[in-house]
Every structure is written in structure tokens, then in C-alpha cells.
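K.L.:
Below are the sequence and a predicted model; questions follow.
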Amino acid sequence: MKNRIINVQDVPILISQQELDDYICITDIAKAKTGESRSADVVKNWLRNRNTLEFLGTWEMIYNPDFKVVEFDHFKSEAGLHTFVLSVAEWINKTNAIGLYVKRGKYGGTYAHKDIAFEFASAISPVFKLYLIKEFQRLKEEEKNLEKSEWNAKRFLTKNNYLIQTDAVKKYLIPQMNYRENLQWLAYAEEADILNVALFGFTARAWREANPELAKKNNVRDFATINELTVLSNLESHNAQMIKEGKKKEERFKILQEIAEYQLNVLNTAEQIKIIEDGNQLAEI
């Protein structure tokens, strides 16, 4: 349960969250009319009113499939009589209502769903109701902004963690042989491996041999970053064009390697700038 407090015309009012919806302490609202000593009596008198019962009953029938309509009709038929007395606890127990609940001890009082609480505030004072709605809306806007800030912070941290994990994978799982300097493999290489070495620095087979457990269900491209996959797609297009032009493997590999290094550097630099900008924006919030 999440409790918050808003101040309406110097009256502190508790708000509690129950199952993803807000309930407002109408005992606190009643203090705006009579003070703390008689606030419970104000709630009881309000509940005796026939119009109040009709409003509560209609609300329950709309939102509460387990509401006991027969018991509600019984209360409604007695409402208005001088002898009629109804407590919040009795209303809840007899009708299985969910729009009101009573809390004991710390933060105690009668709480009402916000729809009902606003209706109760009307009975106290239409002016007070307007200020209550205004403060409640201000609270919801603050919570919305806070949630957005937290979401941005989580996204920022997740992105950084992803980059750290990616760097760790590259650091500890890449094969030892330098395929970019020793080009003996190139004469027998398939086109996919020419792209792999140009971008990653090693062949798919070398990666599998260095990572036998990971290779059971994955290949090297499964561990590529978004930027690397973007560059890989561009390399495939360039390579296809150079094959049509009749360029040999050695020439194509050199060109592809230069393209991969340049494009990856551009994308990674832009990404780091974006991360710094996001971090600065979060710091300003």
C-alpha cells in the first residue's frame, strides 16, 4: 500500500493506493467542515442520506460484480427515516461493497474510492471539492513525471549495462588468431566469413572453437550489437556490388574492412554522444 498526503486549504488528506486505484480518506475531508473531533459523525450522517446510498449503490453496481443488490435495496428503503442509522462497516459487510473501507491505527479513518470521495467533498463544500480535485490532479501529474524519470533512468542504466556486457563478451570470447594480418584463410573463405573477419576480426569457425558451449545454440552474429548488425547489412550490399564488378577476394576484403572500421566508429561515437546527452537530461530533471 502506498500512502501519500495532499494539503487542501491547509487540511492534510491521506491518499492510499488499493489494487492500482486511489482511495481518499474522507474522514480527513470531513475535518474541513467540523474539525477533527466530529469528523466521524459527518461521515455517518452523510451515509444515512438517501441520495448518498443511491450514488454508492449505483457505483457498486457498475464496478463491483459481487455487490449484493438485495441488501442495498433494503438499506435504500429505510433511508430517510429518523431511526435509520448505518455505519460504514455495516454497509461493507452487508452489501460486499468495495467503494469504501475502514482502516484502523496509523493512517486510520474511512477511505473512499476517488469517485466517491469527490462526491463526499461536494456534500462538505463545493469549493473545497474544487480545491481537492486540483490538488489530486497535481499529485497525479507529479507521479506521472516521476515515473517517466525513473523509466528514463532505468533505460539509461540498462543501455550502459548492455554496452558493458557486450564489451565483456568481446574481451573474453574472441579467438586468439589475428585473421586480419594472417590472410592464409582468405583463399578458401566463404563470402560470409569475409564479412565476419572484416567486421569482427575472426571467422565463424574460429568463434565456435573458442566458444564451444555458446556455439551449441548460437553463432557469432547472435552476440553482435545493433551497430555491428547495421554495418554488417551495409557490408553485404557493398560486397555483392564488388562481386558483380569482378573484384578479387583480397581487394574486396581490404575495402570491406575499411568500410566496417569507419562505419562502426561513426555509429559508436554517435551512440556515446546520445548516452551522454540522455545522462545530462536526467541530471536536470
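P.N.:
Great, that's in hand. Remember, it's a predicted structure, so these values are computed and weren't measured experimentally.
K.L.:
C-alpha from now on. contacts and neighbour counts both.
P.N.:
Noted.
K.L.:
ranges for the helices of this protein?
P.N.:
Counting by DSSP state H, the chain has these helices, from start to end: 26-34, 39-48, 50-63, 69-78, 88-95, 114-124, 126-173, 191-199, 204-210, 226-244, 249-284.
K.L.:
Against that first model, consider the following:
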Amino acid sequence: MSKGRILKVKESAIAVITQNETDFISLTDMTSSFNESSGLIGKWITNKNTLEYLGAWEKINNSSFNYPEFGVIGQEAGVNRFIMSVGQWIQRTKAIGLVVKAGRYGGTYAHKDIAFHFAMWLSPEFQIYLINEFQRLKEDENNRLKLGWDLQRTLSKVNYHIHTDAIKENLIPLEITRQQANIVYANEADLLNVAIFGITAKEWKDTNPDKKGNIRDYATLEQLVVLSNMESINALLIRQSLTQSERLKQLNKVAITQMKSLLESKALKKLK
């Protein structure tokens, strides 16, 4: 679970957490702007229309949803003695759209679809504010990710010149045509492509004929970081007169090691 982010909706500070790469919004925090907030979630989840919505959402999104038990709940709902809590709903139906958390960011959380449904139940006006604020949060996060991607792409281009200088000084003979030199540059660029992507530029293009640009334009932030590092490392290996096959083996090991580290990096996860 990622560290909580906060939505500012009217007078309420509403926590958003990420679990299994999915955003969940705090229903508990959402009720703070309303009188008698402590019982609102319980009233909402015992509502027959709410249960029908939750059942429909789980049926679409949850392959493990206990649909027979949901049928039993549907028959019970509406009777005066019917009681349902979020915990009971999760336990009885194996639902995934609602979660109950303890600790600093404790409370009842819901997938954004369900959270928006709850917000509408609370107040149509509140729902509109919530959706707008959530969209703003996601746009900010996407902009930060794009900034990091663009920055790393720029760094990769700077290191590209270091890489090409090493190729020019060590791998290209003095008497050679421009076309022949371009072949050498392309071969070295593909050496890095194979080391990190496992595929050459031409192979990628052949398998993605509908995509514009090249393989590096579709790289992840982690791959761009590693690519930038490998251009510097390959430049050093070239100056050490290692053969291309020897360099490929070393660069591939570097790529694997660095990708593992970056994918587990808390700093990079925060940027995302």
C-alpha cells in the first residue's frame, strides 16, 4: 500500500491510498462534512440500491466474487431486521471494491467508482467537487511523471553524445563514408536496445508497424534511466577495447541489475 495522498474537497481532507496499483478513496473521511457522520456508511451499505450497484461492480471487476452469496444478501435486503457492514460485505462476498484499513490512514476505503457512488448518495454537489478534485490530483501526478520522463529522455540524449564520441574515436576508421559510419552508430544503438529491451530497433518496428517513433519513445521511466546509464558505461567499455559481444553481455547484466533496483525504488515510486 502506498503512502496516502490527500484530496481537499470543501471542508474535508480525504485520503487516497493505492493498493495493487489501484486508487481507493476514504469513505470515512468523506463523511466528515456531514452531521451524524458516524452512521452514514452503515446506512449506505444496507440500502438495497447500493447493494445492487456493489454487486454489479464486483461482477464486472472481480472474478472471485461470490455471486450465490450476493443473491442471498439481495433476498435479505429491505427487511427491517437486515444488518450489513462493510466488513460483512467483504467477508461474505469476497468483494474487492471496498477495503477496511487500520493505522495512520485507517478507515473504510472504496475504489473510485464506488467512492463516487457513495459521494452521490451523500450529496450530488459533493460528488461533483470530489470528482473534480480527484481528476486534478491524477493530472498533477501524470504531469510529474511526464516531467520525470522528459528529464530522463533529455539526459539520455546528452549521454548519447558521449556514447557517439566514444564510437567515433574508437570504432570508426578515418577513411570511411558517412553511410558506413551511420551503420556503426546504428549497430551500437541496437547493442543497447538488445541489452535492455531484448530487441533491435528494426525488430520492434516490424512488430509495431502502427506506432510512430521508435522503441525508445515508448520506454518506461525506469528503462530510460538504465539506458542513460548504459550509454556512459558502453562508452567506457569501448575505450577499453572490449568486443561488441563482450560489451553486450556486461551491459545486459547491468540492465537487469539496475532495472530490479529501480522497480523497487521508493524514490521512483513517489515520483510516479
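P.N.:
Nice, thanks for sending it over. Values in this document were obtained by computation on a predicted structure and should not be read as measured data.
K.L.:
Overlay them and tell me the TM-score.
P.N.:
After superposition, the two chains reach a TM-score of 0.63 (TM-score structural alignment, normalised by the length of structure 2), with 190 aligned residues with a Cα RMSD of 2.8 Å.
K.L.:
would a markdown table of the helices of structure 1 with distance to Ser16 of structure 1 be doable?
P.N.:
Listed next are those as a markdown table, based on distance: least, Cα to Cα, whole Å:
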| stretch | distance to Ser16 of structure 1 |
| --- | --- |
| helix 26-34 | 11 |
| helix 39-48 | 18 |
| helix 50-63 | 19 |
| helix 69-78 | 26 |
| helix 88-95 | 17 |
| helix 114-124 | 10 |
| helix 126-173 | 12 |
| helix 191-199 | 55 |
| helix 204-210 | 56 |
| helix 226-244 | 43 |
| helix 249-284 | 29 |
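K.L.:
Go through those helices and pick out the most buried.
P.N.:
helix 26-34 (a mean of 22; mean count of other Cα atoms under 10 Å).
K.L.:
Asn7 of structure 1 is nearest to which of the helices of structure 1?
P.N.:
Taking Cα to Cα, helix 126-173 is the member of those nearest to Asn7 of structure 1, at 7.3 Å.
K.L.:
out of the helices of structure 1, which comes closest to Gln17 of structure 1?
P.N.:
Of the helices of structure 1, nearest to Gln17 of structure 1 by Cα to Cα is helix 114-124, at 10.3 Å.
K.L.:
which residues in structure 2 does the closest one match up with?
P.N.:
Here helix 114-124 of structure 1 aligns to structure 2 at residues 112-122, judged by TM-score structural alignment.
K.L.:
what's the matching stretch in contact with?
P.N.:
Identification of contacts with stretch 112-122 of structure 2 by Cα atoms under 8 Å, 6 or more residues apart in numbering yields 23-27, 30-31, 44, 54, 97-98, 109, 126-127, 130-131.
K.L.:
Then stretch 167-184 of structure 2?
P.N.:
So stretch 167-184 of structure 2 is in contact with Tyr185, Glu188, Ala235, Ile238, Arg239, Ser241, going by Cα under 8 Å, 6+ apart.
K.L.:
buried sites along stretch 256-264 of structure 2?
P.N.:
Residues Gln258, Met259, Leu262 are the ones in stretch 256-264 of structure 2 that count as buried (16 or more other Cα atoms under 10 Å).
K.L.:
need the contact list for the second one.
P.N.:
Which is Met259 of structure 2. By Cα under 8 Å, 6+ apart, the neighbours of Met259 of structure 2 are Glu222, Gln223, Val226.
K.L.:
Most neighbours among these, which one?
P.N.:
The most crowded member of the contacts of Met259 of structure 2, judged by other Cα atoms under 10 Å, is Val226 (23 neighbours).
K.L.:
okay, the angle between the helix or strand where it lies and helix 124-170?
P.N.:
Val226 of structure 2 belongs to helix 221-239 when elements are defined using DSSP states H and E. On the basis of axes from the mean of the first three to the mean of the last three Cα atoms, to 10 degrees, helix 221-239 of structure 2 is oriented at 10 degrees to helix 124-170.
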